[in-house]
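[1] sharing a model that was predicted from the sequence below.
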Amino acid sequence: MSTTTPAPVFRVMLRFELHPGMDEGFEQTWLSIGSVITEHPANLGQWLMRSAEEEGVYYVISDWVDEARFREFEHSDAHVTHRTKLHPFRRGGAMSIMHVVHDLPGRARATAGDAR
């Protein structure tokens, strides 16, 4: 099996811990404002995931062409507005940043197209 080394990707993972009972409102708000991120020219895509183990915990992963362009967005007025709309739902959370080193596509992704 060969390792595919992708073009450099800067990945951001956010953990959202929500106030009880706010899941549906959070999901709808996230969907309604997601284009602020996906329409940024340096954004490669983003995903919202709900924890299968912890109630009221969500993760957001977004991929960027590089760290500098992400940081540019992170300090923009658009990001502040985006963050402000999600803040009322949160009771806690964290941010992790990373560089994708290797990408090993699974068989299903290879045959069905890239569905990351």
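    Happy to help now that I have it.
[2] please make it C-alpha for all contacts and neighbour counts, starting now.
    OK.
[3] now do the SS call for the residue nearest the centre of the chain.
    For the chain, the residue nearest the mean C-alpha position is residue 61 (2.3 Å; C-alpha atoms, centre = their mean). Three-state assignment for residue 61 (DSSP: H, G, I helix; E, B strand; the rest coil): strand.
[4] what sits against it?
    Contacts of residue 61 were listed using C-alpha atoms under 8 Å, 6 or more residues apart in numbering, and they are 11, 12, 13, 14, 46, 47, 48.
[5] try this one side by side with the last:
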Amino acid sequence: MTSPGFRVMLKMHIHSGMEEEFEKVWRSVGAAVTDHPANLGHWLMRSTSEEGVYYISSDWVDEQRFREFEESWEHGEHRALLHPYRESATISTMHVVGHLLKSGEEVG
């Protein structure tokens, strides 16, 4: 397994009472991300300390391929379907500089 080169992390505040429906829609439209050949994985996480806060993480082979996806119509459709649930959101992007396996062995 090789280390992903680029990671995107979204922090989303979901309108109160819409959390369950948001999770369903995220699952139903996820292929827009995971079917992209440069995508290495896509995760939805719910905060245990902040009500209505979710984190969405995705790994990409590199920043350029993520940026191409970000400007695509597939991404636009994906965003449009999730937008009604969103109260606010922030995005962080980062280059992965290390990846340790359970045994402590570094990959990549």
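    That came through fine. This is a predicted model, so every value here is computed, not measured.
[6] report the TM-score for the pair.
    Laid over one another, the chains give 0.91 as their TM-score (TM-score structural alignment, normalised by the length of structure 2), with 103 aligned residues with a C-alpha RMSD of 1.4 Å.
[7] now for residue 99 of structure 2: what does it line up with in structure 1?
    Matched to structure 1 by TM-score structural alignment, residue 99 of structure 2 sits across from residue 103.
[8] how many neighbouring residues does that match have?
    11 (other C-alpha atoms under 10 Å).
[9] equivalent analysis for residue 93 of structure 1, please.
    Residue 93 of structure 1 has 13 neighbouring residues, counting by other C-alpha under 10 Å.
[10] which element is it on?
    strand 90-99 (DSSP states H and E).
[11] would you mark the buried spots in that strand?
    Residues of strand 90-99 of structure 1 classed as buried: residue 90 (neighbour count, 16 or more other C-alpha atoms under 10 Å).
[12] helices or strands next to that strand in the packing?
    Applying 3 or more C-alpha pairs under 8 Å, 6 or more residues apart in numbering; DSSP states H and E, one finds that strand 90-99 of structure 1 contacts strand 10-18.
[13] how far apart are the strand it packs on and its match in structure 2?
    Superposing on structure 2 places strand 10-18 of structure 1 at an average distance of 0.4 Å from its equivalents, by mean C-alpha distance after the TM-score superposition for structure 1.
[14] Provide the aligned range in structure 2 for that strand.
    With TM-score structural alignment as the criterion, strand 10-18 of structure 1 aligns to 6-14.
[15] contact partners for residue 96 of structure 1?
    So residue 96 of structure 1 contacts 12, 13, 14 (C-alpha under 8 Å, 6+ apart).
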